[in-house]
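K.L.:
coords please:
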Amino acid sequence: MSRIANLEQITKADNLNNAYSAVRGGGDEELRNLRAKLVELEAQVVEARVRFTENHPSLLNLIERRDVLRQLYLQKLALVSPNNRAIAPEKVANDQLSQNLTSQLITQKIERSALENKLKTVQVQRAKLQANLVQLPIKQETLNTLVRQRQEAADSLKLLQSKLEEARIAEAQLVSNIRIIAKATVPDTPASPKQSVVLVIASFFGMILTVGVVLLLEVLDNTLRDVSQAEELLKLPLLGVLPRLTATTLKLDSVDSFLNDAGLIEPYRMLLKTLEFRCRENLRLIVVSSALSGEGKSIVVSHLATVSAMLSRRTLIIDADLHKPIQHQLFDLTATPGISEVLEKKSISTGSDTPNSN
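P.N.:
Predicted coordinates for the structure are as follows:
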């Protein structure tokens, strides 16, 4: 280390790149020639300054040539240095002694760098060896456990082999005492399960399941089967039973066909008489309604009104269904004027005794 420090102090090369640049710059032939020309121009400039003034053309020409040559020298010097970095001209090793000392400095630094790298590698290897040395007792304990298990497995194998050999010897001794008495017969039917028992059990549980399903459906069924069930459920008296109408008997555009059918007239006449009988005063108003549309209230009204008119009573039908009135369709009449016009106090003009409004 002291030798490298002394060489750095003598050569004034603070790092390896500067030392390399100094040797290259001092040994290059072209740079040597440029330095000689530059020294010659410096001498001429000094001599001209002694003879002429500072503004003399000859002096200015020499100074310009010196500056151009110095710039060229610096460019060439930068080309021989690492990474084309410019160095100071005074740090260039011009003579042989300076070049030798700088070369020794470069060699010493390269050797020191190599030794430092080798030292780092040795230190890394040493750290790894120390880490492995710390782990060695743990691995040794695992190895001892595996060796002990291997020994136990080998002992168990030897014991099993001896038992197997004893079993083979005993089997060889018993084989000589065995003889065939009779050949076994193959059964025709399976011993289990018995099909008859399975069939009886399945039939029994099937009947129980069927009865249970029927009882469950009976409990869950809320359909009204007859009139008595409806009276019992609603707690209201029965007024009458109306017949089912076919598609041809729904409209009353041919009233004669309806009046000639006693099977259709009689149920509606009985309903009208029942309503009159149950009414304490003179029956003048009947309201027919339902919870949902499509339950037949319009058909009941039309047929009941027809029977009432047949009994020579003045009958007026008011269809208050503003969403879907159909009374005018049943009697084959015009749709207007209707109840909306009546409520708005518009004039109503009709050409029949039985007015209709929707």
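K.L.:
drop to CA atoms for contacts and neighbour counts, all remaining ones
P.N.:
Fine.
K.L.:
Quick check: residue 330 vs residue 267, distance?
P.N.:
Per Cα to Cα, to the nearest Å, residue 330 is found 19 Å from residue 267.
K.L.:
Residue 126 now?
P.N.:
Taking Cα to Cα as the measure, residue 126 falls 119 Å from residue 267.
K.L.:
And those two? Which one has more around it.
P.N.:
Higher neighbour count among residue 126 and residue 267: residue 267, with 17 against 12, using other Cα atoms under 10 Å.
K.L.:
Can you say which helix or strand has that one in it?
P.N.:
Assigned by DSSP states H and E, residue 267 belongs to helix 262-278.
K.L.:
What are the buried residues along that helix?
P.N.:
264, 265, 267, 268, 269, 270, 271, 272 (16 or more other Cα atoms under 10 Å).
K.L.:
quick check: angle from the helix or strand just after that helix to helix 262-278?
P.N.:
Per DSSP H and E, the first helix or strand lying C-terminal to helix 262-278 is helix 297-310. Between the axes of helix 297-310 and helix 262-278, defined by axes from the mean of the first three to the mean of the last three Cα atoms, to 10 degrees, the angle is 80 degrees.
K.L.:
The next helix or strand after helix 297-310 packs against which elements?
P.N.:
Note on helix 297-310: by DSSP H and E, the next helix or strand toward the C-terminus is strand 317-318. Counting contacts by 3 or more Cα pairs under 8 Å, 6 or more residues apart in numbering; DSSP states H and E, strand 317-318 packs against helix 297-310, strand 356-357.
K.L.:
Before we compare anything, build this one as well:
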Amino acid sequence: MEFWRYYRVIRRRRWLILLGTLAAVLMVVYWNYTTPTMYIGKTTLMEPKGQTQDGVPLFQSQMMGTMLDPQLQLSNLGNIATSQKVLSNAAQSLAELGLKMDPEDILAATSVHPERDTNILAIEVTLPDEQEAKVAADAIATEFKKTYDELNNQALKDSRNFIEGQINSTRNAMVKAQDALRRYKEQNGVVEINQQLADSVQNLYLAQTNANQAQINHEAAASRAMKAATELAKLPESQIAGTSISRNPIWERLSESLTDLETKKAAMLNGVPGQPRRGPNHPEVVALQAQINDVKDQLSKTKSDYIASTQQAKNPVWQTAYGNWFQAKVEDVATGAQAAAAENVIKKMKSEMSQLPAKEAELAKLQVDLKAATDTYSLMKSKLDEAKIRENQGSSEVALRTIDPAHVTEAHNNGLLKLALALVLAPLMGIGVAFLLHYTDNTVKTAADAEKLLGLPVLTAIPGSKAHSLPRQHCPEIMDVAYQMLTSNLWVATQNQADNGIVMVSAEPDAGRSVNASNLAVALAREGAKVILVDADLRKPTQHLIFGVDNKVGLTNVLSGGATLEDALALTRVQGLLLIPAGPVPDNPVKLLRSPEMKEFVDQVKEFADFVVFDTPAGVTFPDPVLVASQVGSAVVVHSAGRVPRGSEAELRQRLESIGVRLIGAVLNKVRREDSSSFFHYHRSYEGVVMPQLTSGKKAIKSGPRDQA
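P.N.:
Alright, predicted model coming up:
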């Protein structure tokens, strides 16, 4: 049973599914046809392993360092390759070559792929021109290598610049010491230094040399510590390792409240069984809209999600920077202590030398200063040479190496794969849309829907068909079968009832009420019954048009006393069926339908036939159906499938039941084949089988004055 229900849904929306699939396939074909061929310019770079510590190691602890995770390092390299600086420089280089591309365009066309578990990085540029893709890949790789070289060799350059600054000051100190010694000798002549003074001079020289070395180390360590502290201040100490997002319960309650209010508003505007339809300006609808606006305002100010919890973790970059700062700080303190100790030794030795003769002591002091300055200058020169060597060596060691120069390959369009996916996914999406429309569609489609809406048993379901009028057209066999079902159910419902009159009513216009009244009369007549069809629709009569008879004399003439019943009866081409047309449209149909003449007419016409079928106008618009049904006593409700319930059906039923009209059942008109199991099985098993009809030799009506004449 579930499969049958799903089949009906898919069959009903089959054109939507087919058209959606066709549209998707055509879009894919158009996309494949119009998309230009793309080319991928690819170059592969490798980062050298085992990089040395940045800068010139002025002391041993600078040799120690930390290693980054290889995958994290490659990820960082990928970010550098797509940075604004690299792309801007690449755009400038391409512009010089005649290719005008913005950095944003280059970024959109560039992708960087680190090779897992390696130190290899692939740069790909996808462009519609083969040569441009190759040139762009080369330009990005070149600028990336330049930027990478600048970032890695900056510390070496800073170290060399620091030593160059120091060597100038030590050279000036050496020249100053030479001048001071020369002037002292010129002023005082050559002064002889005994062995004791020579030893004191030698010791002071060594102490001065050690102090200078310690001071250099201290300044280098202080510079490193200051730079590390600056970098550390820019980094956050911790970072969010993970977050837990939860749905805001207040937002959920507001959403549920908004859904309920919107549902109530739709029910008021469209109408539901037991509740009349209300207009948009009805006070209750206006008040409900105010509540909806208030809930929407609260909903717009409320976040749908909130962070339930966060997990903090130490920033690995900060930890590395902190380790470097701590190491530099330790060296700073240690070398500062060494420099202070060396200064103390120098002060002590100078105090001892102050006890010597003045000229010898001054000469010794000048010689010590000159030798210390000379040795310090020599030391700084050697450090500068070492820095230059390490800078040149570092540039070659840390430079990115090109494994594969830029080469171009054609990008795969995957046209067949896209087409296959469209053929598979488009029908599935169409089926999903079909079920979405089905479950959001509240129109009456099946007999079960009609029984639930009307509260009446459905006597038959009439299929929708272009040929639907039995008196005028050659209708499909299923149409005859549907009306045979109706006549059989009416026979069962009225066999114990003395009343043979049936009023065809409907709540809304265009439900097929007049056509069903004429078709029911024809079906009853074909089964051998004497049938009179009365067109009681005095608003917009149509039965005379259906049967092709004159409408000059009809029901209005009989009720107004201008004609007799026999004068109003008109023969039809259907044996056993007579028609009483509506006649000229009166100014006040209500006055005629509730007159005593109408009651007398109904009683009289019932005596002439086995069944009398009355056609009436729409019940929600005019009171005519209620007036006619009150005179006749029984009614059949006609409802059209595919309509949204608006509450008019319940209103009509309430009015009919309030005056004691017997509602025999309902006829569901214009039903789709896929919405009726009886239609499905008939078309599958019985369509095309010849169904001979029995003819009746009985007279259509009882003998009356017209026949006697």
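K.L.:
So after superposing, what's the score?
P.N.:
Remark: TM-score between the superposed chains equals 0.38 [TM-score structural alignment, normalised by the length of the first structure]; 172 aligned residues with a Cα RMSD of 4.2 Å.
K.L.:
what's the closest non-adjacent residue to residue 343 of the second structure?
P.N.:
Spatial nearest neighbour of residue 343 of the second structure, excluding adjacent residues (Cα to Cα, 6 or more residues apart in numbering): residue 211 at 6.3 Å.
K.L.:
ok, now which ones touch the one you found?
P.N.:
By Cα atoms under 8 Å, 6 or more residues apart in numbering, the contact set of residue 211 of the second structure is 338, 339, 342, 343.
K.L.:
Look up how far residue 502 of the second structure lies from it.
P.N.:
127 Å.
K.L.:
cool, residue 591 of the second structure as well?
P.N.:
Per Cα to Cα, residue 591 of the second structure is found 21 Å from residue 502 of the second structure.
K.L.:
who has more neighbours, those two?
P.N.:
Remark: of residue 591 of the second structure and residue 502, residue 502 carries more neighbours, 25 against 12, as counted by other Cα under 10 Å.
K.L.:
Could you verify that the more buried one is part of a strand?
P.N.:
Yes - assessed by DSSP: H, G, I helix; E, B strand; the rest coil, residue 502 of the second structure belongs to a strand.
K.L.:
contacting residues around it?
P.N.:
By Cα under 8 Å, 6+ apart, the residues touching residue 502 of the second structure are 611, 612, 613, 614, 632, 633, 634, 635, 636.
K.L.:
and of the residues you listed, the nearest to residue 420 of the second structure?
P.N.:
Closest approach between the contacts of residue 502 of the second structure and residue 420 of the second structure, by Cα to Cα: residue 636, at 53.5 Å.
K.L.:
quick one, helices of the stretch 1-150 of the first structure?
P.N.:
If DSSP state H, counting those that start in this stretch is used as the criterion, the helices of the stretch 1-150 of the first structure fall at 2-11, 16-27, 29-51, 57-79, 96-175.
K.L.:
burial of residue 391 of the second structure, as a residue count?
P.N.:
For residue 391 of the second structure, the neighbour count with other Cα under 10 Å is 22.
K.L.:
tell me which element it is part of?
P.N.:
Using DSSP H and E, the element containing residue 391 of the second structure is helix 358-398.
K.L.:
tell me what the following helix or strand past that helix is packed against?
P.N.:
Counting by DSSP H and E, the element after helix 358-398 of the second structure in chain order, helix or strand, is strand 401-410. When contacts are defined as 3+ Cα pairs under 8 Å, 6+ apart, strand 401-410 of the second structure sits against strand 39-46, helix 130-188.
K.L.:
try 6 Å this time
P.N.:
In this structure, strand 401-410 of the second structure makes packing contacts with strand 39-46, judged by 3 or more Cα pairs under 6 Å, 6 or more residues apart in numbering; DSSP states H and E.
K.L.:
who's in contact with stretch 32-49 of the first structure?
P.N.:
Applying Cα atoms under 6 Å, 6 or more residues apart in numbering, the external contacts of stretch 32-49 of the first structure come out as 59, 62, 66.
K.L.:
before we move on, back to that, most tightly surrounded among the helices and strands packed on strand 317-318 of the first structure?
P.N.:
Counting by mean count of other Cα atoms under 10 Å, strand 356-357 has the highest mean neighbour count of these, with a mean of 22.
K.L.:
I'd like to know how many residues surround residue 198 of the first structure.
P.N.:
Other residues close to residue 198 of the first structure by other Cα under 10 Å number 11.
K.L.:
which residue packs closest to residue 307 of the first structure, ignoring adjacent ones?
P.N.:
With sequence-adjacent residues excluded and distances taken as Cα to Cα, 6+ apart, residue 307 of the first structure is closest to residue 269, at 6.2 Å.
K.L.:
Could you verify that residue 533 of the second structure is part of a strand?
P.N.:
Yes - judged by three-state DSSP, residue 533 of the second structure forms part of a strand.
K.L.:
Check which residues of stretch 48-64 of the first structure are buried.
P.N.:
For stretch 48-64 of the first structure, the neighbour count (16+ other Cα under 10 Å) marks 48, 49, 59, 60, 62, 63 as buried.
K.L.:
residues contacting the third one?
P.N.:
Taking Cα under 6 Å, 6+ apart, we find residue 59 of the first structure in contact with residue 48.
K.L.:
any idea how far residue 306 of the first structure is from it?
P.N.:
Applying Cα to Cα, the value for residue 59 of the first structure to residue 306 of the first structure is 146 Å.
K.L.:
try the first one
P.N.:
Remark: distance between residue 48 of the first structure and residue 306 of the first structure (Cα to Cα) = 150 Å.
K.L.:
Ok, the second one next?
P.N.:
Between residue 49 of the first structure and residue 306 of the first structure the distance is 150 Å, computed by Cα to Cα.
K.L.:
go on, the fifth one?
P.N.:
Computed with Cα to Cα, the distance linking residue 62 of the first structure and residue 306 of the first structure is 144 Å.
K.L.:
returning to what we had before: can you list which of the contacts of residue 211 of the second structure are found in helices?
P.N.:
338, 339, 342, 343 (DSSP state H).
K.L.:
Next, give me the two most distant ones among those.
P.N.:
Maximum distance among those (Cα to Cα): 8.7 Å, for 338 and 343.
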